[in-house]
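*Asks:* sequence and predicted structure are below.
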Amino acid sequence: MMYDEVEEWLAGARRALDTVDVTAVTRAGQALANVRFRGGTIFVIGNGGSASTANHFACDLQKATAIEGRGTRAISLSDNTALLTAWGNDLSFDEVFAEQLRLLASPGDGLVLFSVSGSSPNLLSALAVADEMNLTTVALLGKDGGRAAHLVDHPVVISSNDYGWVESAHVVLEHVLTCYVRKAMKEHLVSNGAVHEIVR
């Protein structure tokens, strides 16, 4: 890339982030913190590049929110290649996340999905199961949010059609949400006398 192209790409990524509704992110963060407060598990899903973001988020929720050994139970359903291909081959790729949720999730758990289009059939199937099981749902989306924006409790939409910009913004937001859950957890534990000082 020439200098001007690099500059334009970075400017586009900044413009994508500027479309973020901070109130929507805050509500999503609090919803996930509430799942953590009640001891629930947060499941995370995505396809392609969004699958790697899902894995990253599950990692951060487990490790980066740990206070005095108490982290957040988080599982990426995009991570098990053997299981994904087994369900995809034997049943349908549309059901690779839904079938895992049916087995692993319980009412009160949470589901987070990352998707630029918001319309992938396997994500929509997972949302249908989440609704049946009374899971708290959060979606980080792109474009106009797709169908998922109308099916989740807390949609966060990056209003851009560029996949690279949206996926980059999603990585930033997963870090923001991780920090939100960690801070909320610290304040919760301090207010309940579980810890005596805030861990930095």
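*Replies:* Yep, that arrived. Numbers count the residues shown, from 1 in each chain.
*Asks:* all contacts plus neighbour counts: C-alpha atoms, from now on.
*Replies:* OK.
*Asks:* just confirm residue 199 contacts residue 66, I think it does.
*Replies:* No. Contact criterion Cα atoms under 8 Å: residue 199 and residue 66 do not qualify, at 9.9 Å.
*Asks:* between the two, who's got more neighbours?
*Replies:* More crowded of residue 199 and residue 66, by other Cα atoms under 10 Å: residue 66, with 17 against 11.
*Asks:* look through the chain and tell me its longest helix.
*Replies:* helix 163-191 (DSSP state H).
*Asks:* in that helix, what's buried?
*Replies:* 164-171, 173-175, 177-187, 189 (16 or more other Cα atoms under 10 Å).
*Asks:* with stretch 64-74 instead?
*Replies:* Taking 16+ other Cα under 10 Å as the criterion, stretch 64-74 shows 64, 65, 66, 67, 71, 72, 73, 74 as buried.
*Asks:* just checking, which of those belong to helices?
*Replies:* residue 64.
*Asks:* ok, back up a step: starting at the chain centroid, how far to the longest helix of the chain?
*Replies:* Helix 163-191 has its average C-alpha position 9 Å from the chain's average C-alpha position, going by Cα atoms, centre = their mean, to the nearest Å.
*Asks:* now swap in stretch 21-31 and tell me
*Replies:* Worked out by Cα atoms, centre = their mean, stretch 21-31 lies 12 Å from the chain centre.
*Asks:* same question for stretch 36-47.
*Replies:* The answer for stretch 36-47 is 8 Å, by Cα atoms, centre = their mean.
*Asks:* got another, please set it beside the one above:
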Amino acid sequence: MIRKRITEALEVKQRILKNDQLLAKIELAAALITRTYREGGKVLFCGNGGSAADAQHLAAELSGRFYLDREPLDAEACHVNTSFLTAVANDYDFASSYARYVKASGRKGDVLVGISTSGNSENIVKAMETAQSKSMHTIAMTGENGGKLKALANILLNVPSTDTPRIQEAHILMGHIFCEIVENNLFGQPGN
């Protein structure tokens, strides 16, 4: 089973590597995020479960550091304020939690990265709709078909797979790549 899972992960990454259109979209995502930072904006991330962990991970790569010792970039995962998240889920509903956060924190020209392997998570869909209503830019990281997020994303990074763990592994790969490109664009090449 171990070799089978590693082989499956490699096959997904090979499909990404051979997909020039998807590779170009990763470049577009990096360019959009770079432009947003140059214009004084920020990047918000949202996801559920493993995708929430990925959202927090990628926000930390931007707000902390990736390869370079450099100034921090304004990036946040929408779920990190658990008091806010649980209050909104209790007082309104869970599906509105990220949308309310985006409504409070997002500004015109900022970026929202919505991460959902199915592309159909209701709270991510509502957050993307709210971001659009605020003239924010939207990037969706999904599985193969993009789900409902496909229609809401300025840039769709849809992993060519329907297997949730393989999709999540590829999301981190793509996220690391765009974080590295953004860092290089803003601060120069790493020394390694």
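*Replies:* Received, thanks. Since the model is a prediction, treat every value here as computed from it, not as a measurement.
*Asks:* now, among the buried residues of stretch 64-74 of structure 1, which is nearest to residue 42 of structure 1?
*Replies:* residue 74 (4.6 Å; Cα to Cα).
*Asks:* what ranges does structure 2 have for its helices?
*Replies:* 2-17, 20-38, 50-63, 82-91, 97-105, 122-133, 164-187.
*Asks:* nearest to residue 111 of structure 2, out of those helices?
*Replies:* The closest of the helices of structure 2 to residue 111 of structure 2 is helix 20-38. By Cα to Cα, the value is 6.9 Å.
*Asks:* the closest one vs helix 164-187, what angle?
*Replies:* 50 degrees (axes from the mean of the first three to the mean of the last three Cα atoms, to 10 degrees).
*Asks:* specify the angle between helix 20-38 of structure 2 and helix 2-17 in degrees.
*Replies:* 70 degrees.
*Asks:* pull out the buried residues from helix 20-38 of structure 2.
*Replies:* For helix 20-38 of structure 2, by 16+ other Cα under 10 Å, it's 22, 25-37.
*Asks:* and stretch 138-148 of structure 1, by the same measure?
*Replies:* Buried-residue list, stretch 138-148 of structure 1, by 16+ other Cα under 10 Å: 138, 139, 140, 141, 142, 143, 144, 145, 146, 148.
*Asks:* can the residues you listed go into JSON lines with extra columns for distance to residue 90 of structure 1?
*Replies:* Below are the buried residues of stretch 138-148 of structure 1 laid out as JSON lines (distance: Cα to Cα, whole Å):
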{"residue": "138", "distance to residue 90 of structure 1": "29"}
{"residue": "139", "distance to residue 90 of structure 1": "28"}
{"residue": "140", "distance to residue 90 of structure 1": "29"}
{"residue": "141", "distance to residue 90 of structure 1": "29"}
{"residue": "142", "distance to residue 90 of structure 1": "31"}
{"residue": "143", "distance to residue 90 of structure 1": "32"}
{"residue": "144", "distance to residue 90 of structure 1": "33"}
{"residue": "145", "distance to residue 90 of structure 1": "30"}
{"residue": "146", "distance to residue 90 of structure 1": "28"}
{"residue": "148", "distance to residue 90 of structure 1": "26"}
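*Asks:* list the contacts of residue 138 of structure 2.
*Replies:* 111, 112, 113, 114, 128, 131, 132, 152, 153, 154, 155 (Cα atoms under 8 Å, 6 or more residues apart in numbering).
*Asks:* quick one: it and residue 155 of structure 2, what's the gap?
*Replies:* Separation of residue 138 of structure 2 from residue 155 of structure 2 (Cα to Cα, to the nearest Å): 7 Å.
*Asks:* swap in residue 131 of structure 2?
*Replies:* 13 Å.
*Asks:* and residue 168 of structure 2, by the same measure?
*Replies:* 18 Å.
*Asks:* same question, residue 13 of structure 2
*Replies:* Look at residue 13 of structure 2 and residue 155 of structure 2: by Cα to Cα, they are 19 Å apart.
*Asks:* again with residue 40 of structure 2
*Replies:* 20 Å.
*Asks:* between these two, who's got more neighbours?
*Replies:* residue 155 (21 against 11).
*Asks:* next, the contact list for the residue lying closest to the more buried one once chain neighbours are set aside, please.
*Replies:* Nearest residue to residue 155 of structure 2, sequence neighbours excluded (Cα to Cα, 6 or more residues apart in numbering): residue 139, at 4.8 Å. Counting by Cα under 8 Å, 6+ apart, residue 139 of structure 2 touches 29, 111, 112, 113, 114, 153, 154, 155, 156, 157.
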